[in-house]
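Novice: quick one: sequence plus predicted model below, questions after.
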Amino acid sequence: MNTYRETNDMTLGKAMGRIDQAAEEKLTKLDLSKLGLKKLPPEIAKCTHLTRLVLYSNQITEIPDYIGQLSNLRELDLNTNQITSIPEVLGQLSNLTELDLYSNQIISIPETLGQLSNLTRLYLGRNRITSIPEALGQLSNLTRIDLGRNRITSIPEALGQLSNLTALDLSENQITSIPEGLGQLSNLTALCLSRNRITSIPEALGQLSNLTALNLSENQITSIPEALGQLSNLTSLNLSENQITSIPEALGQLSNLISFDLNENQITFVPKTLRDVKSLQTLDLGGNPLSILTSSAAQLEQNLKALKTSLSGIKTFIKKRIDKY
C-alpha cells in the first residue's frame, strides 16, 4: 500500500513540476501522458498560454470544468483514459482544432461541441456512444471524424453539411442505414462503415466524386447500386462478407479501381465489363457460389496481380501473380 501511495505521489509530483514550469515559462505545449494520473490538477488552469495539451494513456475519469480557462488551446489529447462524459464547458474552447478522446468510456456527445467552429479533427472512436447529435453538422471545418467502435444506431442527415470532410469512420457500430445526405460530402475521400447492420447502399453515394476508398464489409447488403459506377476516383472497394448476389455492369466504369473485395457473398456471375478496368490489381471473389469460371473472369486474369476465385461445387481456385511485391 505504501509503495502504491509513493508511486502515486511521485507521478503527481512529476505532473505538478511540469505544470508549474509551463505556467512560469508561458509554454505552449504540455505533455502529461503516461503518468498514471486519475484527475487533472486544478493548477492546470494557470497554463493559459497552452495551445497543445497531451494527456493520453492516464487513468483520468472526468474532464474538469476549469479546462475551459485554457482559451488558447488548439489541440487536446485525452486518448486512452477512463472518461465517461464530455462536459458542456468544452464547447467554450473556440480555438480548438483537434480533440482526441479515442478509447474512453464516453456514452454521449453534448450538443455544445457544435460550437467548436475551428475544429478540424475529432476522434471519438472506441467509446460507448449511442447517438450522434445534429449539432455536429455545424462543424463546417471538420476534415476527419472517427466514431468507429461505438454503439451508434443511426447517422444524422446533418453530417451531410460537413462540406470539408475528407475521412469518416463509423465502423463497428449498430447502424442500419446510410442517409442520402452523405452524398453531399463532395470532398470525402475515405468512408468506412464496415461491421454494421446496413442492408442497402443509397444511390446518393454515387455523388461522392472524390471518394478513393469505400469499405462496407461485414454488413447485410444484398445489392450494389449502378450509381457506384460513377465513382471515377475510387481505388479501393470492399464489400466482402455481405449478401450480395450480383455485380452491376456499371462497375466496369471504375477506371481507377485497384482493389475490389467481394469475398464471402452470394455472387454467381462475373460481368464482362470488369475486364475493362485496366487498373484493377486485386479481385477477391473467394467464398462465392460461382458455378463455372466465366470467360470474363478468365480474361480478367491478364489485368490482375492477384485473382482469387473460390468456386462452389467444382472447387476451382485461381491465383496468379504477375510481379512480386
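Specialist: Ah, there it is.

Novice: can we go C-alpha only for contacts and neighbour counts from here?
Specialist: Will do.

Novice: check which element follows the lengthiest strand in the chain along the chain.
Specialist: Secondary structure assigned by DSSP state E gives strand 306-310 as the longest strand of the chain. For strand 306-310, the succeeding helix or strand toward the C-terminus, using DSSP states H and E, is strand 317-318.

Novice: tell me where the stretch 101-250 of the chain has strands.
Specialist: Using DSSP state E, counting those that start in this stretch, the strands of the stretch 101-250 of the chain run over residues 121-123, 144-146, 167-169, 190-192, 213-215, 236-238.

Novice: mean neighbour count and distance to residue 152 for the ones you listed - can I get that in TSV?
Specialist: Compiled in TSV, the strands of the stretch 101-250 of the chain are given as follows (neighbours: other C-alpha atoms under 10 Å; distance: least, C-alpha to C-alpha, whole Å):
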stretch	mean neighbour count	distance to residue 152
strand 121-123	19	15
strand 144-146	20	12
strand 167-169	20	12
strand 190-192	20	14
strand 213-215	20	17
strand 236-238	19	21
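
Novice: and residue 14, which of those is closest to it?
Specialist: strand 121-123 (27.6 Å; C-alpha to C-alpha).

Novice: got the contact list for the closest one?
Specialist: Applying C-alpha atoms under 8 Å, 6 or more residues apart in numbering, the contact partners of strand 121-123 are 97-102, 142-147.

Novice: any of those residues buried? List them.
Specialist: Neighbour counting with 16 or more other C-alpha atoms under 10 Å marks 97-102, 142-147 as buried within the contacts of strand 121-123.

Novice: in the longest helix belonging to the chain, what counts as buried?
Specialist: In the chain, assigned by DSSP state H, the helix with the most residues is helix 2-24. Buried residues in helix 2-24, defined by neighbour count with 16+ other C-alpha under 10 Å: 8, 11-12, 15-16, 18-19, 22-23.

Novice: then stretch 214-226?
Specialist: By neighbour count on 16+ other C-alpha under 10 Å, the buried set for stretch 214-226 is 214-225.

Novice: try this one side by side with the last:
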Amino acid sequence: MVGVMVACSSVSSIKALWETRIRRKREEQEEEHKRRPMRVGLWEDRAALARLKQKLETEDGRLVLRIEQEEWKVLPGCLIQLSQVQEWQIHRTGLLKIPHFISSFQNLLVLDLSRNGVAEIPKQIGKLTRLRELLLSYNRIPFVPAELSGCESLERLELAMNRDLNELPDQLGTLSRLQHVDLSMNDFSCLPACLLALPALEWLDIGGNRLHHLPEDIHRMEALHTLWLQRNELEKLPENIARMRSLDTLVLSSNRLRDIPPLMEGMSNLRFVNFRDNPLTLDVTLPSNKAVAEEEEEEDDREMFGKEFMLMYIQEARKRAYAVLNVHCVNR
C-alpha cells in the first residue's frame, strides 16, 4: 500500500513539473508574441524617421521639412523627434489630418499643407505662438477653430478652395499682426465680422464665394490696400467703401452690380479697379486716343479695368440724373 502511495506521489510530481514547464513555455510564447509587434513598430518608426530626415533642408537659415508628391496620408508619431523644424512644406501627399502633436513644434514659423486632403484644423494649433504663416488652401476644411486666435504672430492665412468653409470665428479678430487673408473659392455668403476687426489687414481675397452684400462699416478695414471680390453675387456697394483711404486695388468683376456709388469718385488712392462682366445700367465707353488697331484693343480692355471707366461712369450717371431732374422740373 505504501508503494502504491509513493508511486502516485511520483506521478503527481512529474505531472505538476510538466504542467509548470508547459505553462512557462506558453507564457514565453505569449510574451514573444507581444514583443514582436513592438519590435516591428519600432523598426517602422526608425525607418520612417530616417525617411523624414532625408526630407530636411536648410533654406534662408531655416530648417525646412519638404515633402511633395509622395504618399503620406498620416504623419508618423516619430516626427515629434524633429520638433526643431521651423517650416513644413508638405504638398500633394494625400495628407488627411494635422497631427495633434503639432503643438510640440514651438519653433514652427510656416505651416504649409496646401493641396492635400486635410479635413480638420486641430485645436492644438493655437499653441503655436510663433507661427507666422498658415497655408491650407485646396483641402477639405469646413471649420476653423476659435483656438487659432492663439497664434498671435500669424501674418498670413490662406484657406482658398476648401469648398464648404463658410464662416470664421469672431475670436480671429484679435490677430493683430494678420496682414494677408485668402478665402477665395469657398462658400461664404457674407464677409466674416472678424475681418473688420483686424487692424493690420492689408490684402484680402474672398472671390469665388456667394457674397450678396458687403457690410456698411467696411471702411473699418483701414489698412486694406487690396480687395478681391470677383465672382460673387454683389448687387450693390456700400457708400462707405469710398472711405477706405488705403485701398488701391479693387476687383469686382463677374458680380451683379447695377451701379457705381458716386462717392467712389473721391477715392484718390485707387489705382486699379475692375467692373468687367457686371450688368451695369449705363453703357459707357471711353474715347480712344489710339490709332493703331492693336492699341485700340488694349484701350478697350483698359476701359473695363481702369479707374477712368469708373470716373466716366459716375460722371455720365450724374449728367443723366441732372437731365431727368430738369425734365421733371420743366414738366411741373
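Specialist: Alright, I've got the coordinates. Quick caveat: nothing in here was measured; it's all calculated off a predicted structure.

Novice: still on that earlier bit, now tabulate the contacts of strand 121-123 of the first structure in CSV and tack on distance to residue 245 of the first structure.
Specialist: CSV is the format used below for the contacts of strand 121-123 of the first structure (distance: C-alpha to C-alpha, whole Å):
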residue, distance to residue 245 of the first structure
97, 44
98, 42
99, 41
100, 40
101, 40
102, 37
142, 37
143, 35
144, 33
145, 32
146, 31
147, 30
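
Novice: need the counterpart of residue 122 of the first structure in the second structure.
Specialist: In the second structure, the residue paired with residue 122 of the first structure according to TM-score structural alignment is residue 157.

Novice: how near is the aligned residue in the second structure for residue 152 of the first structure to residue 227 of the second structure?
Specialist: Using TM-score structural alignment, the partner of residue 152 of the first structure in the second structure is residue 188. Relative to residue 227 of the second structure, residue 188 of the second structure is positioned 15 Å away (C-alpha to C-alpha, to the nearest Å).

Novice: against the second structure, where does whichever helix or strand comes after the longest helix of the first structure fall?
Specialist: As assigned by DSSP H and E, the chain's next helix or strand after helix 2-24 of the first structure is strand 29-31. Counting by TM-score structural alignment, strand 29-31 of the first structure falls onto residues 64-66 of the second structure.

Novice: which parts of the matching stretch are buried?
Specialist: Residues of stretch 64-66 of the second structure classed as buried: 64-66 (neighbour count, 16+ other C-alpha under 10 Å).

Novice: quick check, residue 212 of the first structure in contact with residue 233.
Specialist: Yes: applying C-alpha atoms under 8 Å, one finds residue 212 of the first structure in contact with residue 233, separated by 5.4 Å.

Novice: okay, now the nearest residue to residue 62 of the second structure once chain neighbours are set aside: neighbour count?
Specialist: Residue nearest to residue 62 of the second structure in three dimensions, not counting chain neighbours: residue 86, with 6.1 Å by C-alpha to C-alpha, 6 or more residues apart in numbering. Neighbour count of residue 86 of the second structure, defined by other C-alpha atoms under 10 Å: 21.

Novice: quick one: map residue 86 of the second structure onto the first structure.
Specialist: In the first structure, residue 86 of the second structure lands on residue 51 (TM-score structural alignment).

Novice: contacts only, for its match.
Specialist: 28-29, 72-75.

Novice: please apply the same query to residue 72 of the second structure.
Specialist: Residue 72 of the second structure makes contact with 93-95 under the criterion C-alpha under 8 Å, 6+ apart.

Novice: surely the match of residue 152 of the first structure is in contact with residue 210?
Specialist: Yes: with contacts counted by C-alpha under 8 Å, residue 188 of the second structure reaches residue 210, the gap being 5.6 Å.

Novice: so for those two, which residue has more residues nearby?
Specialist: Remark: of residue 188 of the second structure and residue 210, residue 188 carries more neighbours, 23 against 20, as counted by other C-alpha under 10 Å.

Novice: now the more buried one. Nearest residue, chain neighbours left out?
Specialist: In space, and not counting its chain neighbours, residue 188 of the second structure is closest to residue 166: 4.2 Å by C-alpha to C-alpha, 6+ apart.

Novice: what about the closest residue in space to residue 156 of the first structure that isn't next to it in sequence, distance to residue 224 of the first structure?
Specialist: Nearest non-adjacent residue to residue 156 of the first structure, counting by C-alpha to C-alpha, 6+ apart: residue 134, 6.2 Å away. Using C-alpha to C-alpha, we find residue 134 of the first structure at a distance of 29 Å from residue 224 of the first structure.

Novice: same deal with residue 215 of the first structure?
Specialist: According to C-alpha to C-alpha, residue 215 of the first structure stands 13 Å off from residue 224 of the first structure.

Novice: what's the answer for residue 238 of the first structure, then?
Specialist: The spacing between residue 238 of the first structure and residue 224 of the first structure, counted by C-alpha to C-alpha, is 12 Å.

Novice: do residue 195 of the first structure as well
Specialist: For residue 195 of the first structure, the distance to residue 224 of the first structure equals 17 Å [C-alpha to C-alpha].

Novice: then residue 307 of the first structure?
Specialist: For residue 307 of the first structure, the distance to residue 224 of the first structure equals 21 Å [C-alpha to C-alpha].

Novice: work out the gap between the longest helix of the first structure and the centre of the chain.
Specialist: Chain-centre distance of helix 2-24 of the first structure: 35 Å, with C-alpha atoms, centre = their mean, to the nearest Å.
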